[in-house]
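Novice: dropping the sequence and predicted coords here.
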Amino acid sequence: MNKPKRLMPGSKIAIISPSNGLPYLFSDIYELGLQNLQHMMGFEIIEMPTARMSPDELYRNPRWRADDINQCFEDDQIDGIITSIGGYESVRILPYLDTDVIMNNPKFIMGFSDATTFLAYFNMLGMITFYGPSVMAGIAQMQHLPNGYTQHVKSILLEDRYPYAYRPFAEWTNGYKDWSNLDTLGECREFHHNEDGWTFIQGNSTEVGYAWGGCIEVLEFMKSTKYWPSGSFWDDKILFFETSEEKPTPEQVGYMLRNYGMQGIFQQIKGVIFGRAKDYSYEEKQELNQILRSVIGDEFGANTIPIVVDVDFGHTDPKFIIPLGGLLQLSATTGEIVLLESPFS
């Protein structure tokens, strides 16, 4: 695995909009996210040409979005890259990415949701990438999220203390207050106490593997393309999935998982981590858990690998940062998720 260089206060972070142009529509929440990166993390910000483009411009020009990423990896002055927000069709930028430049200049790159496309693709090619908060969703809200969230971000990005044990946050929320209301800018919707943390719904062993995954619906866009992994890539992987604000039903998630089973993937991997499903009721979560056990364990016979659900990452907040290609330990016996070694060089 090509590992990026570790970030530090003063690192120059490029901001890109590879999916949707929401900074153009909601500039105040975007500016708040930039301020937090500067004042709370100590980063220097470089805005790429796509960062504030309109949604229409970005939609019509996937090459421009890819060119920003290419330029970020080519520019020695840029230390890392963070997406402004997600979207729905960044898969269209993949043909325009200069993978030779990118793989020869590994750098920190982070996003979530629709960023799954290039994060997963770059990792398939051999570079560690980072599934975590974006400028407008997760970083702009830092002052209003539970104690420990900002320290988690700093621990992963700025410190070098490994193994790193993930811990459930004390509270969580399904989303944010209106971005057009300056009186509540950066605030979150109702918080829920995280009394039970995450839950292992299958397995009784401790497994070690390399993390790979993202938004389960976005990964569907990549299947049967040349950007989708195959063969031995799946060996010793721990898959992590989460659902978007579009809220696929538990049954629809089962359809998606069944395709992994038909590819033989569940026989190759070491475990599955499922993020807290956004806007799901208690009953819907129970149905999802049953489908996970049924499809993975019963239909495809992978009934001994650990499966853990309601983990703090993805479209609810606060969000863990999970490195694609990071070495994880998943223990059903102790209930632990541990990042065993640094994802940085």
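Specialist: Yes, it's here.
Novice: going forward, measure contacts between C-alpha atoms and count neighbours the same way
Specialist: OK.
Novice: and the gap between the residue nearest the centre of the chain and Gly214?
Specialist: Closest to where the C-alpha atoms of the chain average out (C-alpha atoms, centre = their mean) is Tyr131, at 2.6 Å. As for Tyr131, its distance to Gly214 is 7 Å (criterion: C-alpha to C-alpha, to the nearest Å).
Novice: got any residues that touch both of the two?
Specialist: The overlap between the contact sets of Tyr131 and Gly214 (C-alpha atoms under 8 Å, 6 or more residues apart in numbering) consists of Phe112, Thr116.
Novice: ok, the residue nearest to the centre of the chain - contacts?
Specialist: Contacts of Tyr131 were listed using C-alpha under 8 Å, 6+ apart, and they are Met110, Gly111, Phe112, Thr116, Leu119, Gly214, Ile321, Ile322, Pro323, Leu324.
Novice: and here is the other one:
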Amino acid sequence: MIKPNSLKPNSTIGIVSPSSWMNKDDMKTAISVFENKGYKIILGDYVYQKKDTFAGTPEQRAKDINGMFANPEIDAIICARGGYGSNRVLPLLDYNLIKNNPKIFMGYSDITNILIAISQVSKIITFHGPMLTSFKNGNVDYSFNLIEKTLNQFTNLKINSPAKLPITTLKNGFAEGNLTGGNISLIVSQIGTQNQIKTDNSILFIEDTDEYLYALERMLIHMKESGLLNKIKGLIVGEMTDIHDQKIPFGKSTDEIILDIFSDIDIPIISNFPCGHGEFQATLPISINAQLDANSQIPSITLLENPVKNE
């Protein structure tokens, strides 16, 4: 895998909107968080475009991403927000250009499939982590500190959850594998396509938001029946925010659904990990070797190799 250059002090960060557009006032607040930390921000040409729910046409959104990778002034690329629309951008990305100009690329939610595609096609380590929208109300120390720790060189990095978000151990154990994953509905949307996620020998992390309990179970069964779960080494379930029930109760919580679907899969499983749509967001490199410790009283993930390089 190709490692992008690290995020150094005073680096220049490019902002793109691959999916939906972001409120200007929220964006200004979030940009000030990065600027106050010493980073220079350059916006993509079409970041403020509005075409219905989208931040411009698919061609405009893809042009911004390709342009940021091609621009030698840009050190790292962070997405403004998710929403919907990245699936229209995937076939328009110049994966050879991206491979020849490796840079930090970070986002989550609807950005999941861009992270996976760049990782699997361009062979560049990408990062599931905070976007501008994560800081629309100001800085979140936990999330920003982990951005800077993860995007700089280290021997290994242990990631714990903040005290306000205790992790739940669903199945004890210890596992090692390549870290990959993202939003469940986005992962499921690419099953059977050329951009289907590769999960063999992985520690898989998943999260979702604004779904019904029955839909969550349906998507997990889809993943299982497609074979995506056959060879995973461990499972990290992020915060499952705004998960709804119906008038007639579904009868199982999110954790109970996970335990049911994975009842015959002997791997360590933790839930309520800080990745996804909650207040706290860890930065997780995709395709980096990691350890999942679900045996300790305080479960954790340890990144076993550096996802970036210094030049």
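Specialist: Right, received. Where do you want to start? The structure displayed is predicted, hence computed values, not measured ones.
Novice: okay, and which of the contacts of Tyr131 of structure 1 map to helices?
Specialist: Thr116, Leu119 (DSSP state H).
Novice: which single one of the contacts of Tyr131 of structure 1 is nearest to Phe233 of structure 1?
Specialist: Checking the contacts of Tyr131 of structure 1 against Phe233 of structure 1 by C-alpha to C-alpha gives Leu324 as the nearest, at 12.7 Å.
Novice: against Val33 of structure 2, how distant is the alignment partner in structure 2 of that closest one?
Specialist: Using TM-score structural alignment, the partner of Leu324 of structure 1 in structure 2 is Ile286. According to C-alpha to C-alpha, Ile286 of structure 2 stands 25 Å off from Val33 of structure 2.
Novice: more neighbours, those two?
Specialist: Regarding Ile286 of structure 2 and Val33, a neighbour count based on other C-alpha atoms under 10 Å identifies Ile286 as having more, with 25 against 19.
Novice: columns distance to Ile16 of structure 1 on top of the contacts of Tyr131 of structure 1, output as TSV?
Specialist: What follows is the contacts of Tyr131 of structure 1, written out as TSV (distance: C-alpha to C-alpha, whole Å):
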residue	distance to Ile16 of structure 1
Met110	10
Gly111	10
Phe112	13
Thr116	14
Leu119	14
Gly214	19
Ile321	18
Ile322	20
Pro323	19
Leu324	19
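Novice: let me know the closest of the contacts of Tyr131 of structure 1 to Gly42 of structure 1.
Specialist: Closest approach between the contacts of Tyr131 of structure 1 and Gly42 of structure 1, by C-alpha to C-alpha: Met110, at 16.7 Å.
Novice: and the closest one, what pairs with it in structure 2?
Specialist: Taking TM-score structural alignment, Met110 of structure 1 has Met106 as its aligned residue in structure 2.
Novice: contacts only, for that match.
Specialist: Ile77, Ile78, Cys79, Leu115, Thr126, Phe127, His128, Gly129, Pro130, Met131.
Novice: Pro166 of structure 2 too?
Specialist: Neighbouring residues of Pro166 of structure 2 by C-alpha under 8 Å, 6+ apart: Asn272, Phe273.
Novice: so it: helix, strand or coil?
Specialist: coil (DSSP: H, G, I helix; E, B strand; the rest coil).
Novice: so how far is Gly83 of structure 2 from it?
Specialist: For Pro166 of structure 2, the distance to Gly83 of structure 2 (C-alpha to C-alpha) stands at 27 Å.
Novice: ok, Thr209 of structure 2 next?
Specialist: Computed as C-alpha to C-alpha, the Thr209 of structure 2 to Gly83 of structure 2 distance reads 11 Å.
Novice: what does Lys50 of structure 2 give?
Specialist: From Lys50 of structure 2 to Gly83 of structure 2 the distance is 13 Å (C-alpha to C-alpha).
Novice: neighbour count winner among these two?
Specialist: The neighbour count for Lys50 of structure 2 versus Gly83, taken as other C-alpha under 10 Å, is higher for Gly83 (18 against 14).
Novice: how about that one, what's its match in structure 1?
Specialist: By TM-score structural alignment, Gly83 of structure 2 lines up with Gly87.
Novice: tell me the contacts of its match?
Specialist: Gly87 of structure 1 neighbours (C-alpha under 8 Å, 6+ apart): Ser19, Asn20, Ser113, Asp114.
Novice: and if we set it to 7 Å?
Specialist: Taking C-alpha atoms under 7 Å, 6 or more residues apart in numbering, we find Gly87 of structure 1 in contact with Ser19, Asn20, Asp114.
Novice: the last one falls within a helix, correct?
Specialist: Yes. With three-state DSSP as the criterion, Asp114 of structure 1 is assigned to a helix.
Novice: I'd say it and Ser90 touch.
Specialist: Yes. Between Asp114 of structure 1 and Ser90 there is a contact at 6.3 Å, judged by C-alpha atoms under 7 Å.
Novice: just the helices in structure 2 please.
Specialist: With helices called from DSSP H, structure 2 shows them at 24-36, 58-70, 86-89, 95-100, 112-117, 141-150, 184-189, 213-225, 254-261.
Novice: so who does the aligned partner of Leu220 of structure 2 in structure 1 touch?
Specialist: Alignment note (TM-score structural alignment): Leu220 of structure 2 maps to Leu257 of structure 1. Neighbour list for Leu257 of structure 1: empty [criterion: C-alpha under 7 Å, 6+ apart].
Novice: just Val308 of structure 2 next, same as before
Specialist: Lys3, Pro4, Asn5, Ser6, Leu151, Asn152, Gln153.
Novice: that one -> structure 1?
Specialist: Mapped onto structure 1 by TM-score structural alignment, Val308 of structure 2 lines up with Phe344.
Novice: contacts for stretch 261-274 of structure 2?
Specialist: Residues from elsewhere that reach stretch 261-274 of structure 2 (C-alpha under 7 Å, 6+ apart): 161, 167-175, 221, 233-239, 280-282, 294.
Novice: can you give me the end-to-end distance of it?
Specialist: First residue to last in stretch 261-274 of structure 2 (C-alpha to C-alpha) measures 22 Å.
Novice: that stretch: which residues count as buried?
Specialist: Across stretch 261-274 of structure 2, burial judged by 16 or more other C-alpha atoms under 10 Å covers Phe262, Ile267, Pro268, Ile269, Ile270, Ser271, Asn272, Phe273, Pro274.
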